[in-house]
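Student: here is my input; please provide its structure:
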Amino acid sequence: MCGIAGWVSYDSDLSQRQEIVDAMTETMACRGPDDRGTWVRRNVALGHRRLAIIDLPGGRQPMSVRTPNGEISMVYSGEAYNFTELREELTKLGHTWETDSDTEVVLHGYLQWGDAVVDHLNGMYAFAIWDERDQKLVMIRDRMGIKPFYYYPTRDGVLFGSEPKAILANPLASRVVDSDGLRELMAFTKRPGWSLWKGMAEVEPGTVVTVSKEGIRTRTYWKLDAKQHTDDQETTVARVRELMTDIVNRQLVADVPRCVLLSGGLDSSAVTGLAAARLAEQGEQLRTFSVDFTGQEENFKPDEMRDTPDSPFIRDVAKLVGSAHQDVILNPAELSDPEVRRTVLRARDIPAGLGDMDTSLYLLFKAIRGESTVALSGESADEVFGGYRWFHDESVHADTFPWLAFRSGLMTEREALLRPDVATHLSLADYVADQYRTAVDKVEHLDGESEQEARMRTICNLHLSRFVRMLLDRKDRASMAVGLEVRVPFCDHRLVEYVYNTPWSLKTFDGREKSLLRHATKHVLPDSVRDRVKSPYPSTQDPGYPAALQQQVKEVLAERDNPVFQLVSREWLTKVSEVDPVTIEPTQRVGMDRALDLYHWFDMYSPELQLD
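Tutor: Predicted coordinates:
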């Protein structure tokens, strides 16, 4: 897992711009604390920051191979979990090796198959290859969008990087945010290809972007196709169990310490149980980590998202599998620390406004990094198996994205903190409606699907093509900010394809959410977790947290001319700062977090707003 950056300019001599390439690369030092490297030629420059996971001495980058017609050089971020099999296949085809790294395998895969190498990869990855033979740059991103990847077309080429900050370090990139960028920031629809910054775009998941003197072209190599599911219930459960076991076994391969993120829910507990069993076979004990808040278990109150605290279930899992478990306990002062907020903002590049759910994730990862370099996560199981509460209530029938229809403090009243004129200008309701129609129109269906099956296929597709990408980006940025590689077994494309095409009646065959996962992994779960209702990532309930936010908001309000008030309503912020923190509403707390994110983001990034 690493950070990559680069610059292609067909009309310039980049060998004279080394300092700019170095600056782009160094913005991602946190993503790759173990090594750095650049590769510069007249029309191309590649930069790499390395987090060493496999073949620690041999996987240095940029990595190149020479051919009779020119050099091919690559910068690569991620992991190819099937690199051992690919290496054997390529060896039979005549390839020889200088390292034991998966990076070299991917590079030789390109040498053998060109950009069709993607059809051979199982993993999470974002990589760029300069092919001197054709004077072209090939940028490739994994199927699910686990690893971030951005590019910025220029007059005579392109800039690219794992994160926007790498591109923004180049003087050719302007720091402009227009109305379209702000709409998606506030809307939570995850428009494909979106970047907050004008002129910048994501390499979309499952896509190859090729840059040549003729311009930029894209090719989609993977998407969610509708296919007939013919397996019965017993066979389907067995297949999910087989896939999950294989996936977890593959993703445990590393030359550095590994662990699992354990929340006490079905998803992370399933991964924990499978991982513990695999490591026990190898004579190792699994390490597990969880996050909690001071007094949370003792003072827990059910809300619209969470019925129970996590801690009792975490203890049950750790006891059953015999893991070496560690709780990371956080207090309101740590969660609301402005410096921690700024660190998270720097990692994410956007004022996401998720408050303690972002800062606690970062602080959890920071604590884990002292013990482990690789962590397996239960992220994405809800999108794959249909686990969120809104899959199972009236929200699923709303004529919009279900996560926006569901009543929660995070998703409702997203415009409340905005100045009225800004809210009117952005017209978020119209934007969301347009995005919803566009997303629904892209969903493929099978002939003869019932109305319910068709609707649930659409809902599952929206989560896998939109919602999960927001969560994957959040987890990648927070983890890589401390040099921790987080792997997501539930994003293995084989599992995603198989379960996506499983009828909804099978996904809920026992009358519960995530029936297939529950039954496929019940052999490694305690009874308490098998019976537990879905509970999302935790959030502190301590009134000390909103009280701390209110104090910080009052300090912002004292700055009369701060640029944040180009967007945020001073009147709304004043009113919410005076509410009793014990009775403050979730939407008000979320609004304060978002306002504070915007405040620090303006200070750190100095964006130019173009509200036209």
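Student: contacts, neighbours, all on C-alpha from now
Tutor: Will do.
Student: who's in contact with residue 560?
Tutor: Contacts for residue 560 (CA atoms under 8 Å, 6 or more residues apart in numbering) come out as none.
Student: is it in a helix, a strand, or coil?
Tutor: coil (DSSP: H, G, I helix; E, B strand; the rest coil).
Student: from residue 604, how far off is it?
Tutor: Going from residue 560 to residue 604 by CA to CA, to the nearest Å gives 18 Å.
Student: identify the residues contacting the spatially most central residue of the chain.
Tutor: Compute the mean C-alpha point of the chain, and by CA atoms, centre = their mean the closest residue is residue 472, 1.7 Å away. Shown in contact with residue 472 (CA under 8 Å, 6+ apart): 145, 146, 147, 379, 380.
Student: what about those, which are in helices?
Tutor: Among these, none falls in helices (DSSP state H).
Student: which one of those sits closest to residue 444?
Tutor: Residue 444 lies nearest to residue 145 out of the contacts of residue 472, by CA to CA, at 20.0 Å.
Student: ok, that closest one touching residue 469?
Tutor: Yes: proximity of residue 145 to residue 469 meets the contact threshold set by CA atoms under 8 Å, at 6.4 Å.
Student: please, which helix or strand holds the closest residue to residue 313 other than its chain neighbours?
Tutor: Using CA to CA, 6 or more residues apart in numbering and skipping the chain neighbours, the partner closest in space to residue 313 is residue 264 (4.7 Å). Assigned by DSSP states H and E, residue 264 falls within no helix or strand.
Student: isn't residue 264 right up against residue 530?
Tutor: No: look at residue 264 against residue 530 with CA under 8 Å: they stay out of range, at 10.3 Å.
Student: higher neighbour count, those two?
Tutor: residue 264 (25 against 20; other CA atoms under 10 Å).
Student: helices or strands up against the helix or strand hosting residue 516?
Tutor: If you go by DSSP H and E, residue 516 is part of helix 515-520. In terms of contacts (3 or more CA pairs under 8 Å, 6 or more residues apart in numbering; DSSP states H and E), helix 515-520 is packed against helix 233-251, helix 381-385, helix 504-507.
Student: which residues touch that helix?
Tutor: Contacts to helix 515-520, defined as CA under 8 Å, 6+ apart, come from residues 236, 237, 238, 240, 241, 266, 385, 506, 507, 508, 509, 530.
Student: mind putting those in a markdown table, distance to residue 405 included?
Tutor: Formatted as a markdown table, these follow (distance: CA to CA, whole Å):
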| residue | distance to residue 405 |
| --- | --- |
| 236 | 31 |
| 237 | 31 |
| 238 | 35 |
| 240 | 30 |
| 241 | 33 |
| 266 | 25 |
| 385 | 20 |
| 506 | 25 |
| 507 | 22 |
| 508 | 22 |
| 509 | 25 |
| 530 | 28 |
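Student: here's the other one to compare against:
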Amino acid sequence: MCGMAGWLSYSRDLRQHRDTVQRMTDTMALRGPDGEGLWIDGPIALGHRRLSVIDLEGGRQPMAANQPGHENDVAVISYVGEVYNFRELRAELVSKGHHFKTNSDTEVVLRAYVEWGEQFAERLNGMYGFALWDIRKQELLLVRDRMGVKPLFYFPTADGVIFGSEPKAILANALVPRRIQADGMRELLELVKTPGQAIFAGMREVLPGEIVKVNRDGIKTRRYWQLEAREHTDSLQQTIQHTRDLLEDIVDRQMITDVPLCVLLSGGLDSSTITSLASKKLLAQGKENVRTFSLDFKDHGEEFVSDGFRLTPDTPFVWDLVKWVDSNHGQIILDSRELADPALRLAVVRALDLPPAYWGDLYPSLYRLFEEVRKQSTVALSGEAADEVFGGYRWFHDPAAIPADTFPWMSTATVKLFDGKNLFDQGLLTKLDMPTFVQDSYRQALDAVPELPGEDATNRRMRQITHIHLTRYVQSLLDRKDRMSMAVGLELRVPFCDHRLVEYAFNIPWEMKTFDGREKSILRAAARDLLPDSIVQRIKNPYPATQDPAYEKELRSAMSNIVADPNAPVRQLLDLGRVKDTLGREAGKVSPLHERMGMERVVGMNSWLAEYDVSVDI
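Tutor: As a prediction, this is how the structure comes out:
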């Protein structure tokens, strides 16, 4: 998977700034523990840290390539990610005279650019974020995959750009201030992800499906892919079959690796479908059955209580699927109290470069889960994004949320699930004007939705909701999974983010998507023969959160330390009266979700402000 960093400065010879580039690259060590490299030539410097997954010996980077029939190199790349159709592309390039020195997908991407120029991006199927320097044009391209599975950030300067897989790589350059302004604070306090907006002042994020071109004339951007509204002409049975065909091809492609692979199994429809398809593929090839991993909390199964959002524990369904496919399964049991450990929380903040957004225990639990998985596997498949693609979330089917004039997950019916501002100073919130921010962001999201002429009101509205999820909501989830997995050197692949599946499902009419009166009807029908009936019939359940009062006790203790420390940086942002009132309530009993999220946000924000020495300029 890897991590990358770089600097383009047309007024400097960056060979004189090698230490800075090395420092930037070193911040990516956890993303790439297997190797490193630097390539510096005049105004451009590319750094790379490698996690070896395909062509373990030959895929070292940064990598340069020449034009067929010529000796001199014409382009150099620092590449992060996987291109799943690299074998087909390689064969086509060989037919055009290209000679390959490695078996890596990196060289395929690089030579695809040499052959097709900027249009090469349209040919790629995968998850990636990379920097490509054209030696002839003295021009830099920053390219991100269509769904934004892999991150890529940049900071424009007066004479070029500073860039990296994560903000920490950019922040390692002294030219970049560690500052947050009003827009960044608004995004931290609401579950609203504005495409392209990074939290740190002046920093940008390459949009999914975007190419950022930097040359001496400045910075230009171009979207090479966006969702389009198209008429769906397939029948119900054709739609189910095409969905199944796509899933089989996607899983087949994403299982290509030269290192151990597994599937993250929750016992839900999404991950169970991926698991069963992977198992079927391996057994058909005469190979060892698929390895799977699941998560549970100590005593969770026996003491689980529905919180109105999580309806059932995962473990019984996990074992139903394990018995069904006979996978090589490992169950990872976490102690809830460990999730509040300050050292673990700090590791999470360092991985995110931000405070955790909501449900703070999800981040350390993912970190620990991935840490354990990494001991046995280097690549993991995940069921992330199926809910966005096929309409699985509760608010997709909530009569109160559907017509709401805001983001569906922030509607009256669900807002408390994602709130967490209750402990912040009311004057600060008034100054930030959070309601206007949310409404402006929502209007921008609606304006970006493509329209299909003649579409009825119901399908138009559900297209809007689906598009908003695929371009806004899913980004938060993909970011969380990417940072927590890459912090321990685990490559996470997300089959449901294959752009072919996303494009196809986006245009399935809503009445067809819900033909059986349930959520994710098409996916359920496409996978029915792959799964036990218990999972086919199971209602959507989110990623598990701990219900152990001991966890909240540790959380309250961390908040008490903030109150007691006059130098705690987050204090300037808080309503200390409300904080003390919350701490004075009965301990040892799990608080309502929005109150607990408030505590999570306070503790996480304080850790981030202190660790990153962030100045708040609002």
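Student: for the two chains, what TM-score is obtained?
Tutor: With the length set by TM-score structural alignment, normalised by the length of structure 1, the two chains reach a TM-score of 0.98; 611 aligned residues with a CA RMSD of 1.1 Å.
Student: deepest-packed of the helices and strands packed on helix 515-520 of structure 1, please.
Tutor: helix 381-385 (a mean of 24; mean count of other CA atoms under 10 Å).
Student: got the contact list for it?
Tutor: Under CA under 8 Å, 6+ apart, the answer for helix 381-385 of structure 1 is 267, 387-388, 460, 463-464, 467-468, 490, 496, 499-500, 507, 513-517.
Student: got the contact list for the longest strand that structure 2 contains?
Tutor: What stands out as the longest strand in structure 2, according to DSSP state E, is strand 73-83. Contacts to strand 73-83 of structure 2, defined as CA under 8 Å, 6+ apart, come from residues 1-4, 46-48, 61-67, 105-106, 109-110, 114, 124-136, 150.
Student: among those residues, which are in helices?
Tutor: Short answer: the contacts of strand 73-83 of structure 2 in helices (DSSP H) are 105, 106, 109, 110, 114.
Student: and which of those residues is nearest residue 225 of structure 2?
Tutor: Distances from residue 225 of structure 2 to those, taken as CA to CA, are shortest for residue 109 (17.1 Å).
Student: residue 408 of structure 2 contacts residue 465, doesn't it?
Tutor: Yes: between residue 408 of structure 2 and residue 465 a contact is recorded at 7.2 Å, counting by CA under 8 Å.
Student: which neighbours do the two have in common?
Tutor: 396, 402.
Student: what's stretch 263-281 of structure 2 aligned against in structure 1?
Tutor: Residue correspondence for stretch 263-281 of structure 2 in structure 1, counting by TM-score structural alignment: residues 260-278.
Student: can you check stretch 420-435 of structure 2 too?
Tutor: Under the criterion TM-score structural alignment, stretch 420-435 of structure 2 matches residues 414-429.
Student: and the residue located most distally from the centre of structure 1, how close does it get to residue 133 of structure 1?
Tutor: Residue farthest from the centre of structure 1, counting by CA atoms, centre = their mean, is residue 68 at 39.5 Å. Between residue 68 of structure 1 and residue 133 of structure 1 the computed distance is 9 Å (CA to CA).
Student: repeat that for residue 277 of structure 1.
Tutor: Distance of residue 277 of structure 1 to residue 133 of structure 1, computed by CA to CA: 48 Å.
Student: aligned counterpart of residue 489 of structure 2 in structure 1, please.
Tutor: Residue pairing (TM-score structural alignment): residue 489 of structure 2 is matched to residue 483 of structure 1.
Student: tell me how far its match lies from residue 288 of structure 1.
Tutor: Applying CA to CA to residue 483 of structure 1 and residue 288 of structure 1 gives a distance of 18 Å.
Student: helices of the stretch 401-550 of structure 2, residue ranges please.
Tutor: Shown for the stretch 401-550 of structure 2, the helices assigned by DSSP state H, counting those that start in this stretch span residues 415-418, 426-432, 434-447, 457-468, 474-486, 499-506, 510-513, 521-527, 533-536, 549-564.
Student: residue 348 of structure 2 is nearest to which of those?
Tutor: helix 474-486 (7.2 Å).
Student: now do the closest one and helix 457-468, the angle between them.
Tutor: 30 degrees (axes from the mean of the first three to the mean of the last three CA atoms, to 10 degrees).
Student: which residues sit against stretch 534-543 of structure 2?
Tutor: So stretch 534-543 of structure 2 is contacted by 266-269, 272, 309-312, 317, 320-321, 362, 392-394, 519, 524, 528 (CA under 8 Å, 6+ apart).
Student: what does stretch 552-559 of structure 1 give?
Tutor: 562, 570, 573, 574, 577, 592, 596, 599.
Student: residue range for it in structure 2?
Tutor: Counting by TM-score structural alignment, stretch 552-559 of structure 1 corresponds to 558-565 in structure 2.
Student: now stretch 316-330 of structure 1
Tutor: Under TM-score structural alignment, the match for stretch 316-330 of structure 1 is residues 320-334.
Student: before we move on, what about stretch 3-12 of structure 1?
Tutor: Under TM-score structural alignment, the match for stretch 3-12 of structure 1 is residues 3-12.
Student: can you check stretch 171-178 of structure 1 too?
Tutor: Using TM-score structural alignment, stretch 171-178 of structure 1 pairs with 174-181 in structure 2.
Student: now stretch 123-143 of structure 1
Tutor: So stretch 123-143 of structure 1 sits over residues 126-146 in structure 2, by TM-score structural alignment.
Student: stretch 104-112 of structure 1 too?
Tutor: By TM-score structural alignment, stretch 104-112 of structure 1 lines up with residues 107-115 in structure 2.
Student: ok, and what's touching that stretch?
Tutor: Against stretch 107-115 of structure 2 from outside (CA under 8 Å, 6+ apart): 59, 63-67, 74-77, 83, 86, 89-90, 93, 98, 100, 119-121, 124, 132.
Student: which of those residues fall within strands?
Tutor: Using DSSP E, 63, 64, 65, 66, 74, 75, 76, 77, 83, 132 are the members of these that sit in strands.
Student: show me which of those residues is closest to residue 544 of structure 2.
Tutor: residue 83 (31.1 Å).
Student: map the closest one onto structure 1.
Tutor: By TM-score structural alignment, residue 83 of structure 2 lines up with residue 80.
Student: how much space between its match and residue 247 of structure 1?
Tutor: Distance, residue 80 of structure 1 to residue 247 of structure 1, by CA to CA: 12 Å.
Student: likewise for residue 373 of structure 1?
Tutor: Residue 373 of structure 1 is 19 Å from residue 247 of structure 1, by CA to CA.
Student: can you check residue 9 of structure 1 too?
Tutor: Distance from residue 9 of structure 1 to residue 247 of structure 1, by CA to CA: 40 Å.
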